[in-house]
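In: what's the 3D shape of this:
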Amino acid sequence: MTRGKILAIITGAISIFLALIYLILVELLDFRGEMIPAPVTMFIFGKGIISQEAIASLFWF
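Out: From the prediction side, this is the model:
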């Protein structure tokens, strides 16, 4: 076999391997169930619903 054919076989094997890993990963992530969106909250600044200080305290670690 020539070097080009060996390289083509190796490249094809790597491509098939990556495709199988991708399919397995997608199946594992899909197995977790339906994706439920995060709850949406409404922040209205200065309208008395939530103060800016309360929001700032949420982001201080």
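In: CA only for contacts and neighbour counts going forward, please
Out: Fine.
In: what segments of the chain are helices?
Out: Using DSSP state H, the helices found in the chain span residues 3-31, 52-58.
In: pick out the residue nearest the middle of the protein.
Out: Note on the chain: the residue nearest the mean C-alpha position is L29, at 9.3 Å, using Cα atoms, centre = their mean.
In: ok, back up a step: possible to save the helices of the chain as JSON lines with distance to V40?
Out: Formatted as JSON lines, the helices of the chain follow (distance: least, Cα to Cα, whole Å):
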{"stretch": "helix 3-31", "distance to V40": "23"}
{"stretch": "helix 52-58", "distance to V40": "15"}
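In: now the second one, please; I'll put the structures next to each other:
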Amino acid sequence: MERSKIIAIITGAISIILAIAYLIIVQILDYRDMKPAPISQLNQPPAIMATSWH
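Out: Prediction:
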């Protein structure tokens, strides 16, 4: 085989491995039980900064 064909096969295999790893990671993250944030964390009043010019 020519060198360019070997490089193409290697890069193709790496691409497929990365794609499979990505799909596995996405499935693991999607499988987690996503719970909503507690109400106490959602309704925090915004921080207000006051400056006075003397």
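In: from Y22 of the first structure, how far out is the residue nearest to the centre of the first structure?
Out: The gap separating L29 of the first structure from Y22 of the first structure is 11 Å, by Cα to Cα, to the nearest Å.
In: and for V40 of the first structure?
Out: Between V40 of the first structure and Y22 of the first structure the distance, using Cα to Cα, works out to 32 Å.
In: the more surrounded of those two?
Out: More crowded of V40 of the first structure and Y22, by other Cα atoms under 10 Å: Y22, with 12 against 6.
In: where's that one relative to M35 of the first structure, distance?
Out: Taking Cα to Cα as the measure, Y22 of the first structure and M35 of the first structure are separated by 19 Å.
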